[in-house]
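Enquirer: Predicted structure and sequence below. I'll ask about it afterward.
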Amino acid sequence: MSIYVGNLSYEVTQDTLSAVFAEYGSVRRVQLPTDRETGKLRGFGFVEMGTEAEETTAIEALDGAEWMGRDLKVNKAKPREDRGGSFGGGGGNRSGGFRNRY
């Protein structure tokens, strides 16, 4: 399981985010997604910690805390939803769902 960290400063680095979470336990991995077109940070990230207890402690301590001039949004990450591979999540089938029927 991992932790979602939202409302991050665009100046954050993996090292600085890792250091904040290391105060609450062992940090296994930090991910800071970037925009595909611009390469700039997207303002959120994910942190994986050593144990669920460490994750819970970090979430309780950091959710709503101010860091780098922003109030953090910290909670358990939700599983990524399958978007269907195309715009609108419809899977690209424009035939109304009858593609293989006839």
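Expert: Perfect, I can see it now. Numbering: from 1, shown residues only.
Enquirer: When you work out contacts or count neighbours from here on, use the C-alpha atoms and nothing else.
Expert: Noted.
Enquirer: list the helices and strands the lengthiest helix in the chain packs on?
Expert: Taking DSSP state H as the criterion, the chain has its longest helix at helix 52-62. Applying 3 or more C-alpha pairs under 8 Å, 6 or more residues apart in numbering; DSSP states H and E, we find helix 52-62 packed against strand 73-76.
Enquirer: mind running it again at 10 Å?
Expert: Applying 3 or more C-alpha pairs under 10 Å, 6 or more residues apart in numbering; DSSP states H and E, we find helix 52-62 packed against strand 3-6, helix 14-22, strand 44-49, strand 73-76.
Enquirer: Next up, a structure to set beside the first:
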Amino acid sequence: MTLYVSNLAFQVTDRDLQSLFTPFGAVNSINIIMDKATGRSRGFAFVEIPDAAGENAIRELQGVDLQGRPLSIAPAKPKRDESDGGFQPNRNRNRF
């Protein structure tokens, strides 16, 4: 299961997240998303952990303070296909 972890303080490291999630199960990977222009964290990450461990982590860590910020944790949504440039036509528009 891949978890979306948001509201991270900019100084949170992989090691911080590893320490936080390891009590729930083996952490397979951690990916803190960095801003390409500044090299600074964008304040969210993806943590890959076994399914049952992920469900427990969501339940137990939701809102927990990490470096002064309450965490928000949810199952990650599948990556959106952007091969069309991300364009989503407005299907509710009236056609003439």
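Expert: It's in. Computed from a predicted model, the values in this text were never measured in an experiment.
Enquirer: quick revisit: tell me which of the helices and strands packed on helix 52-62 of structure 1 sits most buried.
Expert: Most buried of the helices and strands packed on helix 52-62 of structure 1 by mean neighbour count (mean count of other C-alpha atoms under 10 Å) is strand 44-49; its value is a mean of 22.
Enquirer: counting contacts, what elements does it pack onto?
Expert: Looks like strand 44-49 of structure 1 contacts strand 3-6, helix 14-22, strand 27-31, helix 52-62, strand 73-76 (3+ C-alpha pairs under 10 Å, 6+ apart).
Enquirer: want to throw these into TSV with distance to Gly90 of structure 1?
Expert: Output for those, formatted as TSV (distance: least, C-alpha to C-alpha, whole Å):
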stretch	distance to Gly90 of structure 1
strand 3-6	27
helix 14-22	35
strand 27-31	29
helix 52-62	35
strand 73-76	28
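Enquirer: Make TSV out of the helices and strands packed on helix 52-62 of structure 1 and add distance to Thr34 of structure 1.
Expert: Output for the helices and strands packed on helix 52-62 of structure 1, formatted as TSV (distance: least, C-alpha to C-alpha, whole Å):
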stretch	distance to Thr34 of structure 1
strand 3-6	13
helix 14-22	12
strand 44-49	9
strand 73-76	18
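Enquirer: between the ones you listed, which one is nearest to Gln31 of structure 1?
Expert: Comparison of those against Gln31 of structure 1 by C-alpha to C-alpha identifies strand 44-49 as nearest, at 5.1 Å.
Enquirer: ok, and what's touching the helix or strand just after the longest helix of structure 1?
Expert: Note on helix 52-62 of structure 1: by DSSP states H and E, the next helix or strand toward the C-terminus is strand 66-67. Residues outside strand 66-67 of structure 1 that contact it (C-alpha atoms under 10 Å, 6 or more residues apart in numbering) are Asn7, Leu8, Ser9, Val12, Leu17, Val20, Leu72, Lys73.
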